[in-house]
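S.K.: Predicted coordinates and the sequence they were generated for:
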Amino acid sequence: MFINISSHDNDFFQATLQIQSSRPIYNSSYNSPVYNFNDKNFTFRYQEFQNLIFNPDVFESNLVSVIAFHIYMIMGIDADTFDLNSGDFFYNQARKILDFSQQNGFKGWAPNDGLQSRYYLIDNVLSPTYKEYRTVLFNYHFKGLDFMTTDLKQSKSGVSKSLMLLDQMNKRRPNSFILRVFFDTKSNEIQDIFSGGPSIPIT
């Protein structure tokens, strides 16, 4: 997690937040990227030595809320890669943070704050319209990459089949935000997976 301060006025800061997370692959030293998000709507107030307190039932500060939101997103995505749709608790906590934060005037929490905001991130993840995204998180990792050290061909096949689900989603909603988030995270890895090793049929 990297906070890049672009400007400040006394205790008010304008910044961007780059968040990245990875997930270990079974029986290997490789960590697969699962979350790569550049949060551009990030402003907050902070005074030196101010205590940062997270209360899941109250908005304390935008700095705490934004960081907590992304931590819950990371935990939800990580859970989904190990057990199908098991990230619900964490996503619902992220949604709860969004609901508490919308009334405080900071950008990124509301529908009118742009199509690449925290609002649309959690909305897309939980929407039935994009249900394949969470299925892909599980199939890609648990049925694909986790076989990388034991059966490379099966591993590549699992990854390939999971990506076909994204094609279904894209036909329903072309160039969706959540699809771009996925490929911002995975494009380099996917290229590496299919650039060598056993060949598999691509349909």
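M.R.: Thanks, I have the structure now.
S.K.: Going by C-alpha atoms from here, please, whenever you check contacts or count neighbours.
M.R.: Noted.
S.K.: in the protein, which spans are helices?
M.R.: Ranges of helices within the chain are 62-82, 88-101, 118-126, 131-142, 152-172, 177-193, based on DSSP state H.
S.K.: next up, a second structure to put side by side with the first:
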Amino acid sequence: MANSYRFQNRNRKATPSIFIRMVKPNSLMNYTATPLRKFLVVIALAMTIPSLFSQEIKANIQIVAPRVQMTDKQVLQTLQNAAQQFINTRKWTDENITTQEKIEFSLFFDITAINNNDFSGSMQFQVVRPTYNSTYKTTIFQFNDEDINFSYREFENLEYQENMNMNDFTTLLAYYVNLAIGMDFDSFSELGGSPYFSKMQSMVSIMTNKMGWNQGDGKGIRNRFYLAENLTNPRFKDLRLLTYNYHRKGMDQFAANPEQARKSITENIKKLKETQSIFQNCLLQKSFFSTKWPELIEIYKGASVPEKTAMSKFLSEIDPTNSQRYEKIKS
């Protein structure tokens, strides 16, 4: 990943180095730009650019219904294929992202009830990204949505238009596409995902009074309403900055300097203690630890004995839900 565009140009705006290498400077000195040659160069560039850039997303969609009695479950496969094509063949941003650097995320639908064309159940979301100079992929964010409701007729077209709801299912998919893009961008640049989180907030407003989109839906604060609210609320800016600092200043540095990377992660996580009164019941903080606890255990297993003891204690205090798991750091 050493030559990754995303790592070298965190704001995704700079020109990829591949364009710089397309023509050698020495060859320009001996080149006669006849009209025909100019035309051929333009045609060659036009054919090359689409292969360099493509849709930004590489989504893996799974839709299952193990608890639903159905004589023919082909509709689930049809829906799964349609959802994956809908996401992966659509352009979701104005950014130029190469094929090798697509944003990877997954949606796993567990359908628990089907009534004619109405589907309900739950869904698991996960977005990952590579780490610099490594084959390791870190999970940026994962989220369980317990209140999935939509209608679908087999083989119907999945229609979508921004800023309006044409179809409950495509609006749901678009919500999580923007979450994936926003989280990925936040991990590469400070608050880089803001435009996409704003789109999520707009979808919540559009879907008011629809099942699964309201303040009281889901389990407590674990719902689409509070997720979009937290990501756009200035009060929780430091939690979003944690996404950047943890990944760019921590995980991306492990290949070169594990000790410094671990130190940076420790410093940034400990900042949460200073604002614990604000973040204690915040969905973003809860989601950070529910996503990162397995990785944090592995990170601190490589620390010194005093640091293992200290971080096991600290993480247990700030994330009591996983306190028993953090004991593994000391093993």
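M.R.: Thanks, I have it. Quantities reported herein were computed from a predicted structural model and do not represent experimental measurements.
S.K.: tell me the most buried of the helices of the first structure?
M.R.: Highest mean neighbour count of those: helix 131-142, a mean of 22 (counted as mean count of other Cα atoms under 10 Å).
S.K.: Identify the residues contacting that helix?
M.R.: Contact partners of helix 131-142 of the first structure, identified using Cα atoms under 8 Å, 6 or more residues apart in numbering, comprise 25, 77, 80-85, 125, 158-160, 162-163, 165-166, 168-169, 178-179.
S.K.: Scan the first structure for its longest strand.
M.R.: Longest strand in the first structure, counting residues (DSSP state E): strand 31-45.
S.K.: The residue most central in space within the first structure: what's it in contact with?
M.R.: In the first structure, the residue lying closest to the centroid (Cα atoms, centre = their mean) is residue 35, at 4.1 Å. Contacts for residue 35 of the first structure (Cα under 8 Å, 6+ apart) come out as 19-22, 74, 77, 181-182, 185.
S.K.: Let me know the closest of the residues you listed to residue 64 of the first structure.
M.R.: Comparing those against residue 64 of the first structure with Cα to Cα places residue 19 closest, at 14.3 Å.
S.K.: Quick check: residue 156 of the first structure vs residue 181 of the first structure, distance?
M.R.: Residue 156 of the first structure sits 21 Å away from residue 181 of the first structure, going by Cα to Cα, to the nearest Å.
S.K.: now residue 41 of the first structure
M.R.: Counting by Cα to Cα, the gap between residue 41 of the first structure and residue 181 of the first structure amounts to 16 Å.
S.K.: that older thread, matching residues in the second structure for the longest strand of the first structure?
M.R.: Strand 31-45 of the first structure lines up with residues 137-151 of the second structure when matched by TM-score structural alignment.
S.K.: go on, stretch 141-148 of the first structure?
M.R.: On the basis of TM-score structural alignment, stretch 141-148 of the first structure is assigned to residues 247-254 in the second structure.
S.K.: from the chain's centre, how far out does that stretch sit?
M.R.: 17 Å (Cα atoms, centre = their mean, to the nearest Å).
S.K.: now the end-to-end length of it.
M.R.: 10 Å.
S.K.: one step back: adding distance to residue 117 of the first structure, write the contacts of residue 35 of the first structure out as JSON lines.
M.R.: Shown next, in JSON lines, are these (distance: Cα to Cα, whole Å):
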{"residue": "19", "distance to residue 117 of the first structure": "13"}
{"residue": "20", "distance to residue 117 of the first structure": "16"}
{"residue": "21", "distance to residue 117 of the first structure": "18"}
{"residue": "22", "distance to residue 117 of the first structure": "21"}
{"residue": "74", "distance to residue 117 of the first structure": "16"}
{"residue": "77", "distance to residue 117 of the first structure": "17"}
{"residue": "181", "distance to residue 117 of the first structure": "11"}
{"residue": "182", "distance to residue 117 of the first structure": "15"}
{"residue": "185", "distance to residue 117 of the first structure": "16"}
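S.K.: picking that back up, for the longest strand of the first structure, give me the average deviation versus the second structure.
M.R.: Here strand 31-45 of the first structure, set against the second structure after superposition, deviates by a mean of 0.7 Å using mean Cα distance after the TM-score superposition for the first structure.
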